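Chemist: here is a sequence with its predicted model. Questions after.
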Amino acid sequence: MNNNKQYYGQIISVILIWLLALNANAAEEKKYDYQDDALYLRFIQLTPLQIGSFYEGREFSKGAVDKLMASCYVTVIIKNRSNDFLWVDIAKWNFTRQGKVIKQQDRQYWDQQWDEINLKQAHRSTFNWTLMPAVRDLYPQESVGGRIPIPMQSEPFTVELNFPTGENKQGKMKTVVMDNVICKQDEK
C-alpha cells in the first residue's frame, strides 16, 4: 500500500510540475500580446531550426537555409480593431537594444543575400510572401501578419511600433512599445 501512495504521489508531483510549466509558458507568451480598443498585436517567436525547417520544406537550398537561420524573425500579427484606417509602415517601427538601433534586414538586404547564392526567383517570391508588408493600409477590422528579419540578438530588445491612422495618414499616430522581446533560440 505504501508503494502505491508513493507512486501516486510521484505522479501528482509530475502533473503539478507540468501544470506549472504550462502556466509559465502561457505567461511568457502572453507578454508578447497587446490589445486595446484600436489594435490587437501578437508576436510569435520562432527558433532558427523552426525557420530553417519551414524554408527547407519549400525546397530552399542549404545555402539559403543557412542564411535564413542566422537571422531573427519578429513575426507580428496585427488586427485593426478601430473604425478608422490603421497604417502598417515598418520604416516607422524602431528596434533597439540598450539605446542602440537594430537595423531591419529589408528586402534590399535579402536581394543581395539571394544574389550571392543565385537563389531562384520562385524561392525569392516565397520568402517575400512571408515578410510583413513594408507599407499597408488596414481597413477597420482587417488583419495582417508577417515576419520582420533583424540580425540575431542574444539579449532582449524593444520594439516601438508606430501606426499612422486615418484614410490618408492624417490622424493621430498610434504607438505601442513592446519591451523584452527576444530572439528565440534552439534548445541545446
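Modeler: Yes, it's here. Residues are numbered from 1 along each chain as shown.
Chemist: okay, CA-based contacts and neighbour counts for the rest of this
Modeler: Fine.
Chemist: give me the number of residues near W129?
Modeler: Neighbour count for W129, taken as other Cα atoms under 10 Å: 12.
Chemist: same question, V74
Modeler: 21.
Chemist: kindly report the same for Y73.
Modeler: Other residues close to Y73 by other Cα under 10 Å number 28.
Chemist: looks like it contacts R147 (just checking).
Modeler: Yes - if you go by Cα atoms under 8 Å, Y73 and R147 touch, sitting 5.7 Å apart.
Chemist: ok, structure two:
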Amino acid sequence: MVKLLNFIVRIFSGLSGENSPYQKVCTYEDTVMLCKNDSSTCAFTVLDVRDIVRSLDELGSHNVATMLKLYTNALRLGKGTKVVVIAEVEPVDATYYERLLDRRIGVKVSEVLYEPSDIRAKLELERIVRLRRKIARGYEPFRLKLRYIVVTCNESDGKDLLSYHESRVKALINSLETLGVSTTFGNPKDVERLAKTLHNFR
C-alpha cells in the first residue's frame, strides 16, 4: 500500500514539473489518462459533480449518519484504486444568485404543476426555496465545484488496467447516483492542472 501511494505521489509530483519524465509517458484513452513508469501504470479519470439533489438539512441525525457511511463506502473502490476529492470554493454575488434562484424556482414550480407526482422535482423546489430564504436573511452564497479523481495503479499492462479502472469508475458513478449525486466526466487533461495544485499544498 505504501509503495502504491508513493507511486501516486511521484506521478502527481512529476506532472507538476516542466521537465517531468512522466509527461512523456502519459497517454489519453477517451476519459482516462494513462501514465507509466518502468514498473507500474496508473489510470486517472476526472468526475465533475453536476448536481446534488439531497441536502443534509433534509435528513434526521440517524439518516445523516447512514448517508455518510454509504458515501464513505462508495469511495472504497477496491484494491489498487484510490479516490482524490477536490473542492474548489469561490464567492458568488448575492444579488446575482438571488435572481438565479428565482428563475430556478419558476422552472421547478412549472415542473411540479405539470407533473404533481414528480417527487424529485418537489424536493428540489423545497431545497431551492429554503436556500432563497437563507440568502434573504443575509447568508453569503458561494460556488462549490466538487471533483473526484479516480486513480488506479498496478503492474499490469495498460489494456488490463484500463478495463479494471473503467469498471471502478462506473461503480463510483452508480454509487454516487444512488446517494443523489450526479456526475459527468471531466477532461482527463485537467489531472495535470489539478496535480500542480495538489503539489503546491504538499
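Modeler: Received the coordinates, thanks. As the structure is a prediction and not an experimental result, all values here were calculated from the model.
Chemist: TM-score for these two?
Modeler: TM-score for the superposed chains, counting by TM-score structural alignment, normalised by the length of structure 1: 0.29, backed by 88 aligned residues with a Cα RMSD of 5.4 Å.
Chemist: any shared contact partners between Y73 and R147 of structure 1?
Modeler: Shared contacts of Y73 of structure 1 and R147 (Cα atoms under 8 Å, 6 or more residues apart in numbering): none.
Chemist: quick one: T130 of structure 1 and R147 touch, right?
Modeler: Yes - applying Cα under 8 Å, one finds T130 of structure 1 in contact with R147, separated by 6.1 Å.
Chemist: looking at the two, which is more packed in?
Modeler: Higher neighbour count among T130 of structure 1 and R147: R147, with 21 against 13, using other Cα under 10 Å.
Chemist: about what we covered before: which residues do T130 and R147 of structure 1 both contact?
Modeler: Contacts common to T130 of structure 1 and R147, judged by Cα under 8 Å, 6+ apart, are absent.
Chemist: can you give me the neighbour number for I150 of structure 1?
Modeler: Neighbour tally, I150 of structure 1, other Cα under 10 Å: 18.
Chemist: spell out the secondary structure type for it.
Modeler: Of the three states, I150 of structure 1 takes strand under DSSP: H, G, I helix; E, B strand; the rest coil.
Chemist: what do you get for the one 10 residues further on?
Modeler: Using three-state DSSP, the secondary structure recorded for E160 of structure 1 is strand.
Chemist: please apply the same query to A87 of structure 2.
Modeler: Secondary structure, three-state DSSP: A87 of structure 2 is strand.
Chemist: which helix or strand contains the closest residue to it other than its chain neighbours?
Modeler: Nearest non-adjacent residue to A87 of structure 2, counting by Cα to Cα, 6 or more residues apart in numbering: L146, 4.6 Å away. Assessed by DSSP states H and E, L146 of structure 2 sits inside strand 142-154.
Chemist: give me the buried stretch members for that strand, please.
Modeler: For strand 142-154 of structure 2, a neighbour-count test (16 or more other Cα atoms under 10 Å) marks L146, R147, Y148, I149, V150, V151, T152, C153, N154 as buried.
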